[in-house]
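**Q** Here's a sequence, model it:
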Amino acid sequence: MEPKIVISILGGLIVLVLLMGAPLKPIRLVGQVFVKVLIGALFLFFLNAFGASFDLHVPINLVTSAVSGLLGLPGLAALVIIDLFIIG
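**A** Down below sits the predicted model:
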């Protein structure tokens, strides 16, 4: 497609969203999930920092961050159990 057409379509969609208003609930939900995944990554960072003396390392990636962030401490404990007994 021509760049002018793509820019025109995107501009029209932006104007339409501005005039009609964006639905706030899905945007808020995506923001909350993003914050929880970041908190999960922070949990994993501290687990790896303090678990290094116990030879414990859980990789920090999107899946493990999502599990520990969305499930909280039980998810973090599940990741540790999986790392200790299943993987290693």
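
**Q** Could you use CA atoms for every contact and neighbour count after this?
**A** Noted.

**Q** Tell me how far the most centrally placed residue in the chain lies from Phe43.
**A** Nearest to the mean C-alpha position of the chain, by CA atoms, centre = their mean, lies Val37 at 3.4 Å. Distance from Val37 to Phe43, counting by CA to CA, to the nearest Å: 10 Å.

**Q** I have a second one here; can you model it like the first so I can compare?
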Amino acid sequence: MEPVVVLSLLGALIFLLLILGAPMKPLRWMGQGAIRLLIGALLLFFLNTFGGLFDYSLPINVFTAAISGFLGIPGIVALIFVDMLIIP
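**A** Alright, predicted model coming up:
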């Protein structure tokens, strides 16, 4: 899709939500989930940055970002163990 179309659809959706109102709990959950995904991606980015010194990296995708974002440091440790021990 064209960026103009995507931005127009997002603008229309925001306008409709402002006019009609939105249930707050589901939006709050979605917002918190999105923030946790971003935090997980940042944690993986820093792991890959510092892991480059030791020639180690983990892929950054939705699955690994979700695990590291929702579980935190124990999730990153679990991802490292899975990567090192189970996936040779």
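
**Q** Got a TM-score for the two of them?
**A** The TM-score (TM-score structural alignment, normalised by the length of structure 1) is 0.76; 75 aligned residues with a CA RMSD of 2.1 Å.

**Q** Mutual contacts of Val37 and Phe43 of structure 1, please.
**A** Common contacts of Val37 of structure 1 and Phe43 (CA atoms under 8 Å, 6 or more residues apart in numbering): 68-69.

**Q** Just the buried residues of whatever helix or strand Gly69 of structure 1 lives in, please?
**A** Gly69 of structure 1 is part of helix 62-71 when elements are defined by DSSP states H and E. Buried positions in helix 62-71 of structure 1, judged by neighbour count with 16 or more other CA atoms under 10 Å: 64-71.

**Q** Provide the aligned range in structure 2 for that helix.
**A** Mapped onto structure 2 using TM-score structural alignment, helix 62-71 of structure 1 covers residues 62-71.

**Q** ok, and what's touching the matching stretch?
**A** With contact meaning CA under 8 Å, 6+ apart, stretch 62-71 of structure 2 is reached by 36-41, 43-44, 74-76, 79.

**Q** at 10 Å what do you get?
**A** Residues from elsewhere that reach stretch 62-71 of structure 2, judged by CA atoms under 10 Å, 6 or more residues apart in numbering: 33-45, 58-60, 72-79.
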